[in-house]
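Trainee: Quick one, structure for this:
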Amino acid sequence: MKSSFYFLIAICFAFVSCNGNAQKKPKSEQFEIQKTDAEWKKELSAEEYYILRQAGTEKPFSSDLNNVKEAGTFVCAACKNPLFKTKHKFDSGTGWPSFDQPIEGGVFYSTDNKLGYSRNEVLCAKCGGHLGHVFNDGPPETTGKRYCMNGDAMNFIPAEK
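Mentor: Below you'll find the predicted structure:
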C-alpha cells in the first residue's frame, strides 16, 4: 500500500513537471520568423543580438527610448513587429522603457528562471526575440502592469502627421 502511494505521487509529480515545463520555454517553431543563429548575428548589432537572441539586459538609463514621448509605435528591432504605443508608455524610474500594456498580439509570454525565481518574460510574438519582463507593479489606475523593456530590443517609429 505504501509503495503504491509513493508510485502514485511520483507519477503525479512527473506529469505536472513535464506539463508545466512544456509551457515555460517556447520552441522556436512557434514563431513566424525562423532564422539561424548565424543569420541573426549577421543582421543584428552586437547589442541587439545580446538582448534579443541571448536574453541579455542593457544597462539601466542607457537607452534613448527612455526619453521618447512623441506619438508613435515601438517595434521589434529584429523583425519590425509592432509591440507598444507611446500612449501606454510611462516613466517607471527603473531606467528602462516601460509600458502598461502591449499592442494586442505583439508579444508572447514565457517563464524565465535564470535568477533562481520565476519571472514573466516578454518575447516578440513574430520572431521570439527577448524584449524584457512584465511585473505587477505598474500604474494601478491603468492595468497595474509594468512591461520593462530593453531599448536595444526595439526601434521607434513616429506617428505620421
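Trainee: Only C-alpha atoms from now on, for both contacts and neighbour counts.
Mentor: Will do.
Trainee: where exactly do the strands run in this protein?
Mentor: With DSSP state E as the criterion, the chain has strands at 72-76, 82-85, 89-90, 98-99, 107-112, 119-124, 130-135, 146-149, 154-158.
Trainee: isn't Glu58 right next to Asp152, touching?
Mentor: Yes: between Glu58 and Asp152 a contact is recorded at 7.3 Å, counting by C-alpha atoms under 8 Å.
Trainee: before we move on, the earlier item: now for the strands of the chain, which one comes closest to Phe5?
Mentor: Phe5 lies closest, by C-alpha to C-alpha, to one member of the strands of the chain: strand 107-112, at 31.4 Å.
Trainee: Point out the other helices and strands that that closest one packs with.
Mentor: Using 3 or more C-alpha pairs under 8 Å, 6 or more residues apart in numbering; DSSP states H and E as the contact test, the elements touching strand 107-112 are helix 2-24, strand 119-124.
Trainee: and that strand, how far from the chain's centre?
Mentor: The gap between where strand 107-112 is centred and where its chain is centred comes out at 6 Å by C-alpha atoms, centre = their mean, to the nearest Å.
Trainee: this one next, for a side-by-side:
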Amino acid sequence: MSEPRDYPTDPQHLTDADWRERLSAAEFRVLRQAGTEAPFVGEYTDTTTEGVYRCRACGAELFRSDAKFASSCGWPSFFTPLAGEAVIERRDDSLGMARTEILCAHCHSHLGHVFAGEGYPTPTDLRYCINSISLTLDEA
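Mentor: Sure, this is the predicted structure:
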C-alpha cells in the first residue's frame, strides 16, 4: 500500500511547480504530462486486493476493486469508474490514432484511456486502462 499523502483541497489551482513538489518525477510525467508507464511493471497490474483505488495526485476515489478485471494488457483494467462524476473523458488524437483519455474529475490528472468493443466479458464492454502510477489503493 502506498504512503499517505497530504492531498490538496483545491488541486485544480496548483501550478506545475506545486505538482512537482507533491509528486515524484515519474508520477509528474504520467499524471500531469499524460505520459504512460511501461506495461506489466505497475504496482497494481495484477493486484486482486479488495478496496478503493484513488487518484495518486489528489486522493479522489476513482474505482472499486470489484470493477477490476484481468485484461492481460499490461495495465490495471476496470470496467466502470466508481461513479459517473469520478472521471472526465477527453478525445486524444496523439500517436496517430483517436482514443479517449481518462482524467481525474477532481484534479484533472491523466489516468489512462478507455476502450470499447474489445470483446472483454465485462458488464459494460469497456476497458478503463489505467496507469498504476496514477493510483493508490485503500485496502478494504
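Trainee: picking that back up, in CSV, list the strands of the first structure along with mean neighbour count and distance to Ile9 of the first structure.
Mentor: Formatted as CSV, the strands of the first structure follow (neighbours: other C-alpha atoms under 10 Å; distance: least, C-alpha to C-alpha, whole Å):
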stretch, mean neighbour count, distance to Ile9 of the first structure
strand 72-76, 22, 44
strand 82-85, 23, 43
strand 89-90, 18, 47
strand 98-99, 26, 42
strand 107-112, 18, 25
strand 119-124, 22, 27
strand 130-135, 23, 33
strand 146-149, 24, 38
strand 154-158, 19, 46
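Trainee: neighbour count winner among Glu58 and Asp152 of the first structure?
Mentor: Asp152 (24 against 19; other C-alpha atoms under 10 Å).
Trainee: So what does that one match up with in the second structure?
Mentor: Counting by TM-score structural alignment, Asp152 of the first structure corresponds to Ile133 in the second structure.
Trainee: How many neighbouring residues does the equivalent of His106 of the second structure over in the first structure have?
Mentor: For His106 of the second structure, the aligned residue in the first structure is Lys126 (criterion: TM-score structural alignment). Using other C-alpha under 10 Å, Lys126 of the first structure has 21 other residues around it.
Trainee: got a list of what the residue minimising distance to the centre of the second structure touches?
Mentor: Centroid-nearest residue in the second structure, with C-alpha atoms, centre = their mean: Leu111, separated by 3.2 Å. Leu111 of the second structure sits next to 30-31, 34, 101-104, 130-131, 134-135 when contact means C-alpha atoms under 8 Å, 6 or more residues apart in numbering.
Trainee: Out of those residues, which comes closest to Asp93 of the second structure?
Mentor: Glu101 (9.4 Å).
Trainee: so which of the helices and strands packed on strand 107-112 of the first structure is the most packed in?
Mentor: strand 119-124 (a mean of 22; mean count of other C-alpha atoms under 10 Å).
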